[in-house]
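**Student:** Please find the sequence and the predicted model below.
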Amino acid sequence: MGGKRKRKNGGERRGTHPRNKYSDNPPDFGLLASLYPSFEPYVFYSRDGRPKIDWTDFNATRELTRVLLLHDHGLDWWIPDGQLCPTVPNRLNYIHWIEDLLASDIIPATSADDDVKKGFDIGTGANCIYPLLGASVLGWKFVGSDFTDVAIEWANRNVKSNPHISDLIEVRRVGTEDKLHNMEELQNAHKCSSEGSLDASSTKARDAGLLASPVPETHSDAKKSYNGPPILLGIVKGGENFDFCMCNPPFFESMEEAGLNPKTSCGGTPDEMVCSGGEHAFITRIIEDSTKLKHTFRWYTSMVGRKLNLNILVSELWKVGATVVKTTEFVQGRTSRWGLAWSFLPSSHRKISSHKNEDNNLSFMLEGLQRQHGAFHVLQSVQSYLANSGASCKLDTAAFTVDITASKDQVDALLKTEMHNKSEAVSYPDELNPSSSSNDQRQMDALRFRILVFQQIPGTLLVRGTLLDRTSSISGLFSLIFHHLEEVLINKFSTGRVSAVSNIRR
């Protein structure tokens, strides 16, 4: 964030939304230090003269967030020591992605006119960052919920400190009585569905749309079940309707797990960072609530911290009857998060075949690696796997990348080999079918992409794929090749777990 990072191939900074204020103009730490004396002590200069801050210093990251919100968004903001400190560019990416969902015609707007969009921020925290940014940047209305005294007090302070948008934001407390009511309601719903019968009142409630079909249990281990405060059910009031909900969930099952990255310090209390079952259990509860609230929200969304969980959650959403499921990736520096969105409203889009996937940047996590296996070994396997089909592979050990160029024939051979190993047949749409092109055209066109590998935490690598030539007529095959590569690497290097589901429906 301390300066504009240019890619070697001259492309744009990946992972930053094009409408993000910081997409082409990342924060200038030197300028901010000259304008805000309180920030100046945290800025130092590298040997090449670039201004930097110490990302392991909570006070530095908090002061950076404060001055960015003030300088770029006119927001007066503060949080007490130890509370989760958000990064502004990353949070803006999430907001602009939701803006894209609302602007698309995938799920038609429920209102006949251009009403102000209304969102629900699950676990808004003391920072209240999403309502503040959504209200100031886009004029959206928000309800932000939380259950701790500190979060409620400081979220309200941050709202009241910005009177120009305070009428757009409501901070709603989640109480213990709501927790008990919510837990009993969910348990009763599950009990009724498991017994295969409903009493008269439950039948009436289901007919009225207050109860949904049984939610399939994917994790029977009680330790993996969420048992914290209510999330949506019991907090959303009767008759309320929202365009979307959003959530930065507790990603971890313990504070020890949350503290594995020693290179950053964003604070965070156990209430903000940890819950029983981690992010999977928390988001699964959002899904369960959404099956009961159904059309109360046009879009349900959440951040996801692990690609493995993203794949599992997508599968669960299709099982419970979501009409649309969308995903995206948020990248800031070397940290990746994913966005997950779904709806139960009728979709206006026909099913799009997989080759229409417009993802030009894909990634997955390799977890559970043995000590003897590192990024270099994975790179070598990538090179070997793709070179076997005759593709040209240029390995850069310094940058931990492999640049690949594959002809249509080589892509065809690679995919057919993979499908043959699975006793399946490979089929292409006519416009991508190698046999439907002339020999000259097949030799001229090519798929060009890059694979990057680097370590996230010990035993875990992030593998990213970037399409380098979007104009190629076979660029739509990039996602197929990348997902095959994912399966190969997971089967070879990841130990002690089942491979993640790779093909996500769009």
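**Tutor:** Yes, it's here.
**Student:** Could you use CA atoms for every contact and neighbour count after this?
**Tutor:** Noted.
**Student:** Now do the same for residue 318: helix, strand or coil?
**Tutor:** Reduced to three states with DSSP: H, G, I helix; E, B strand; the rest coil, the structure at residue 318 is helix.
**Student:** ditto for residue 164
**Tutor:** Following three-state DSSP, residue 164 is assigned to coil.
**Student:** cool, and residue 83?
**Tutor:** The three-state label given to residue 83 by three-state DSSP is coil.
**Student:** quick one: it from residue 23, how far?
**Tutor:** Distance from residue 83 to residue 23, counting by CA to CA, to the nearest Å: 27 Å.
**Student:** Compare neighbour counts for those two and give me the winner.
**Tutor:** A side-by-side neighbour count of residue 83 and residue 23, using other CA atoms under 10 Å, places residue 83 first with 22 against 18.
**Student:** So for the host helix or strand of residue 456, what gets flagged as buried?
**Tutor:** For residue 456, the element it lies in under DSSP states H and E is strand 446-457. Taking 16 or more other CA atoms under 10 Å as the neighbour-count basis, strand 446-457 is seen to contain the buried residues 446-454, 456.
**Student:** now the residues you listed as TSV including distance to residue 261?
**Tutor:** Formatted as TSV, the buried residues of strand 446-457 follow (distance: CA to CA, whole Å):
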residue	distance to residue 261
446	39
447	36
448	33
449	29
450	26
451	23
452	20
453	18
454	14
456	8
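**Student:** Of the residues you listed, which is the nearest to residue 190?
**Tutor:** Ranked by distance to residue 190 (CA to CA), these are led by residue 456 at 38.3 Å.
**Student:** Once you drop chain neighbours, what's closest to the closest one?
**Tutor:** What sits nearest to residue 456 in space, not counting adjacent residues and going by CA to CA, 6 or more residues apart in numbering, is residue 462, at 6.2 Å.
**Student:** got it, and residue 51?
**Tutor:** Taking CA to CA, 6+ apart, and ignoring the residues beside it in sequence, residue 51 has residue 45 as its nearest neighbour in space, at 4.4 Å.
**Student:** now do residue 230
**Tutor:** The shortest distance from residue 230 to any residue other than its chain neighbours is 5.2 Å, reached at residue 179 (CA to CA, 6+ apart).
**Student:** buried sites along the helix or strand where the one you found lies?
**Tutor:** In this structure, residue 179 sits in helix 176-195 according to DSSP H and E. Taking 16+ other CA under 10 Å as the neighbour-count basis, helix 176-195 is seen to contain the buried residues 178-179, 182-183, 186, 189-190, 192.
**Student:** hold the first one in mind and look at this next one:
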Amino acid sequence: MHSKNKHKKSYDFDALILAHPKLNSFVFTSPLTQKRTIDFAKSESVFHLNKAIFLADYGLRDWRIPKGYLCPPIPGRADYIHHIHDILHVENLSEQVKGLDVGVGANTIYPILGVQIYDWNMVGCDTSKDAVESAKHNVSLTPELLKKIDIRHQSTPANIFEGIIKPDEQFTFTMCNPPFFASEEEATRTTKTKLKNLKKAGPVELNFSGQAHELWCNGGEALFIKRMIKQSVAFKGQVKWFTTLVSKQENLSKLKKQLDKLKATHKTISMEQGNKKSRILAWTFPEATE
């Protein structure tokens, strides 16, 4: 039902390289498909592909992130944005949309896509001061974004919404790509398994890179989202829809039970990009004051 087309999953590398010539060094012809591609397991390759897409397809002047910060491919991120748009469209909430990206990271991808695809107003927040400074710099590289994107620092890591959502401030939605892993060991072990499955040799590199706070937290994804759900109750009068990605299918049942106990209306939306499967968990509080 997307009113805007999903980002195409086959790339016009000629156009992308024209926009960002450095990408050419990372493009090769796959011996299996005989099609041009990049190594999506390498963060540097993904960074240059993302930069080319932003320059060629989304009108950015420039885009940068510090080495070692999370750099996920744009198409999957764009799909999340499109699915949120679909939710808002069904609920007649498509006008004057304002969204909050929890854990914006240095890459600033979600706020940029929200503005450039749907002309939303976006707020991005993060617990890392370095990520916040990098996100602000990314916004400033394309001056038109400065009027649409506000980047805020979460000074209390235990809080998710408190200290970020201002008194009487209204949001149409929140979104989040939570830390997947419970520890660095789990992240490294998972990456080793992925590389083995892909029959790749060589040293382990965490997929798409990433800082500690971006990849893991105590209790992993499930505990983080449980905390988000619990804290969302205090802001049910200021946010129409709360959403988050849920990477692990097995986490869903407990999260839905928690939402049921809180009398929240919720829905789950499946997402697929290549071999990666994920899902969006979205919830709202129907009794919340308008």
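**Tutor:** Arrived safely, thanks for sending. Just so it is clear, the model here is predicted, and its values are computed rather than measured.
**Student:** tm score of chain vs chain?
**Tutor:** Aligned and superposed, the two chains score 0.88 in TM-score terms (TM-score structural alignment, normalised by the length of structure 2); 273 aligned residues with a CA RMSD of 2.0 Å.
**Student:** Spatially central, which residue of structure 1 would that be?
**Tutor:** Geometric centre of structure 1, nearest residue: residue 338, 1.7 Å, by CA atoms, centre = their mean.
**Student:** For it, identify the helix or strand it belongs to.
**Tutor:** When secondary structure is defined by DSSP H and E, residue 338 of structure 1 falls within strand 335-343.
**Student:** which bit of structure 2 covers that strand?
**Tutor:** With the alignment judged by TM-score structural alignment, the segment of structure 2 matched to strand 335-343 of structure 1 spans residues 276-284.
**Student:** what do you get for stretch 119-126 of structure 1?
**Tutor:** Alignment note (TM-score structural alignment): stretch 119-126 of structure 1 is matched to residues 99-106 of structure 2.
**Student:** Residues touching that stretch, excluding its own?
**Tutor:** When contacts are defined by CA atoms under 8 Å, 6 or more residues apart in numbering, stretch 99-106 of structure 2 is touched by residues 65-66, 69-70, 110-111, 120-128, 130-135, 160, 171-178, 214.
**Student:** ranges for the helices of the stretch 251-400 of structure 1?
**Tutor:** For the stretch 251-400 of structure 1, the helices identified by DSSP state H, counting those that start in this stretch occupy 255-258, 270-273, 278-293, 307-319, 375-387, in order along the chain.
**Student:** ok, and for the third one, which residues are buried?
**Tutor:** Buried residues in helix 278-293 of structure 1, defined by neighbour count with 16+ other CA under 10 Å: 278-293.
**Student:** Relative to residue 167 of structure 1, which of the buried residues of strand 446-457 of structure 1 is nearest.
**Tutor:** Of all those, residue 167 of structure 1 sits closest to residue 456, with 41.2 Å by CA to CA.
**Student:** before we move on, the earlier item: how about the helices of the stretch 251-400 of structure 1 in TSV, adding distance to residue 361 of structure 1?
**Tutor:** Conversion of the helices of the stretch 251-400 of structure 1 to TSV gives the following (distance: least, CA to CA, whole Å):
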stretch	distance to residue 361 of structure 1
helix 255-258	27
helix 270-273	28
helix 278-293	24
helix 307-319	14
helix 375-387	17
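**Student:** and of the ones you listed, who's closest to residue 74 of structure 1?
**Tutor:** The minimum distance between residue 74 of structure 1 and the helices of the stretch 251-400 of structure 1 falls on helix 270-273, with 26.1 Å, by CA to CA.
**Student:** Find me the equivalent region of that closest one in structure 2.
**Tutor:** So helix 270-273 of structure 1 sits over residues 212-215 in structure 2, by TM-score structural alignment.
**Student:** So which residues make contact with the match of strand 335-343 of structure 1?
**Tutor:** By CA under 8 Å, 6+ apart, stretch 276-284 of structure 2 touches 80, 236, 240-249, 259, 264-272.
**Student:** Mind checking which of those land in strands?
**Tutor:** Cross-referencing those against strands under DSSP state E gives 240-246, 265-272.
**Student:** Whichever of the residues you listed end up buried, select them in ChimeraX.
**Tutor:** Command for ChimeraX that selects the buried part of these, burial taken from 16+ other CA under 10 Å:
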select :240,241,242,243,244,245,246,266,268,271
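**Student:** Just name the closest of the ones in strands among the contacts of stretch 276-284 of structure 2 to residue 12 of structure 2, please.
**Tutor:** Taking CA to CA as the measure, residue 272 is the one of those closest to residue 12 of structure 2, at 21.0 Å.
**Student:** mind checking how far the closest one is from residue 168 of structure 2?
**Tutor:** Counting by CA to CA, the gap from residue 272 of structure 2 to residue 168 of structure 2 is 36 Å.
**Student:** give me every residue that touches the residue nearest to residue 456 of structure 1.
**Tutor:** For residue 462 of structure 1, the contact set (CA under 8 Å, 6+ apart) comprises 363-366, 453-456.
**Student:** aligned partner of it in structure 2?
**Tutor:** With TM-score structural alignment as the matching criterion, residue 462 of structure 1 is left without a partner in structure 2.
**Student:** got the angle for the helix or strand containing residue 462 of structure 1 vs strand 446-457?
**Tutor:** Per DSSP H and E, residue 462 of structure 1 falls inside strand 460-467. Using axes from the mean of the first three to the mean of the last three CA atoms, to 10 degrees, the inter-axis angle of strand 460-467 of structure 1 relative to strand 446-457 is 160 degrees.
**Student:** Excluding chain neighbours, what is closest to residue 287 of structure 1?
**Tutor:** Nearest in space to residue 287 of structure 1, with sequence neighbours left out and distances taken as CA to CA, 6+ apart, is residue 317 at 7.3 Å.
**Student:** Do I have it right that residue 87 of structure 1 meets residue 65?
**Tutor:** Yes - contact status for residue 87 of structure 1 versus residue 65: in contact at 6.4 Å, counting by CA atoms under 8 Å.
**Student:** quick one, helices of the stretch 51-200 of structure 2?
**Tutor:** Going by DSSP H, counting those that start in this stretch, the stretch 51-200 of structure 2 shows helices at 74-90, 109-118, 129-141, 184-197.
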